[in-house]
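> Sequence first, predicted coordinates after that:
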Amino acid sequence: MQRLAVMQTNLIRAALLTATALTVLTGCGQDKPVAAPVTTPAAEAPTRAQELPAPAGVAVSPGGVTTAVDVPSGATESEFGQACHAAKLWMDAQHADPVTLVEPYLHLMQQPQTRDPGNFNMPWAELTAAQQAGVIMAATSASKGECG
């Protein structure tokens, strides 16, 4: 029972952090730029992520990785626990500061061929926005050592 309360507290914290990050990233208004434009050298072809603007409520890194989805997580407690554990195992195997590994991990989870407990064993494109938010929340929690 106590573990459930801790997990719920961690989910609430992660949701608040995600909301705060989205607020900062969007600058609290439509008229404020989110980031400097990405310039691509002429010899380098743009990736599909660079060609298409991110949908409203979605934060995409300059590397094309979705780092936030502005919806509540749709992961069940079991899915979240499995995704968080999978992210922690991957981060531990990298032997680096876990906080720096969130985006690389999310990049891996967003690859079309990746079916892993970290993305609920479904390709990223087939996840709902709420499930994508759950994957991001689990990765962020893993980076902070908050997996149960």
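Yep, that arrived.
> CA only for contacts and neighbour counts going forward, please
Noted.
> Residue 112 is in contact with residue 125, isn't it?
Yes. Contact status for residue 112 versus residue 125: in contact at 7.3 Å, counting by Cα atoms under 8 Å.
> this is the comparison structure:
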Amino acid sequence: MGLSGVIACAHGAHSGTASSSSAGLSTIARVPSSAPPGAIGLSPTGVTTRVDVPAESTEEQYYQACHAAKVWMDAQPKTGQSLLEPYLAMVQASPAGTAGSWNARWAELTLARQAAVITAARAAANDECE
């Protein structure tokens, strides 16, 4: 169910403006634009846990991000606590990017790509990657 939403957003993301891209991969290198007020959700520790824009990724990219998140989460000690925020903190702090962010630094991802990473990480946390 979440997968179809990500795919639909990836194919419907073109608006014809100068900031849109004809190829999803070329958006990775763009710096995120400003978000509308309240569109970015931060945890008390400062981790971005929500980006309220349509997620932008292909089906393959979504699976890659979800799988990378799941592998990381499975390798962590089981505490009964959600691993979503710790995973997102790790991705956002990575100086070189991670497989879960398509090897791009968090700050280099557009808001739509950040939303896609968060969507995939939520699916991984809920064991819904497949």
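Done, it's in. Since the structure is predicted, the reported quantities are computational estimates derived from the model, not experimental observations.
> So what touches stretch 45-65 of structure 2?
If you take Cα atoms under 8 Å, 6 or more residues apart in numbering as the criterion, stretch 45-65 of structure 2 is touched by 3, 6-7, 9-10, 13, 24, 39-43, 85, 88-89, 92, 99-102, 111-121, 129-130.
> Just those: which are in strands?
The strands, defined by DSSP state E, take in 40, 41, 42 from the contacts of stretch 45-65 of structure 2.
> what residue of structure 1 matches up with the last one?
Put plainly, it is residue 42 of structure 2. Under the alignment (TM-score structural alignment), residue 42 of structure 2 maps onto residue 60 of structure 1.
> I figured its match was touching residue 54, is that so?
Yes. Contact between residue 60 of structure 1 and residue 54 holds when scored by Cα under 8 Å: they sit 6.5 Å apart.
> of the two, who's got more company?
residue 60 (18 against 14; other Cα atoms under 10 Å).
> Quick check: chain neighbours aside, which residue is closest to the more buried one?
Nearest non-adjacent residue to residue 60 of structure 1, counting by Cα to Cα, 6 or more residues apart in numbering: residue 66, 4.3 Å away.
> and the one you found, how many residues sit next to it?
20.
> What's the separation between the one residue sitting closest to the centre of structure 2 and residue 11 of structure 2?
Nearest to the mean C-alpha position of structure 2, counting by Cα atoms, centre = their mean, stands residue 117 at 1.1 Å. To residue 11 of structure 2, residue 117 of structure 2 is 16 Å away according to Cα to Cα, to the nearest Å.
> Run a quick neighbour tally on the alignment partner in structure 1 of residue 51 of structure 2.
Using TM-score structural alignment, the partner of residue 51 of structure 2 in structure 1 is residue 69. Residue 69 of structure 1 has 25 neighbouring residues, counting by other Cα under 10 Å.
> Please apply the same query to residue 47 of structure 2.
18.
> which residues touch the equivalent of residue 100 of structure 2 over in structure 1?
Under the alignment (TM-score structural alignment), residue 100 of structure 2 pairs with residue 118 of structure 1. Counting by Cα under 8 Å, 6+ apart, residue 118 of structure 1 touches 82, 83, 84, 85, 86, 87, 109, 135, 138.
> A strand includes the first one, no?
No. Membership of residue 82 of structure 1 in a strand is not supported by DSSP: H, G, I helix; E, B strand; the rest coil, which gives helix.
> Okay, whichever residue in structure 2 pairs up with it and residue 123 of structure 2: tell me how far apart.
Residue 82 of structure 1 maps onto residue 64 in structure 2, with residues paired by TM-score structural alignment. For residue 64 of structure 2, the distance to residue 123 of structure 2 equals 12 Å [Cα to Cα].
> try residue 73 of structure 2
12 Å.
> Please compare those two by neighbour count and tell me which comes out ahead.
In terms of neighbours (other Cα under 10 Å), residue 123 is the more surrounded of residue 73 of structure 2 and residue 123; the figures are 23 against 19.
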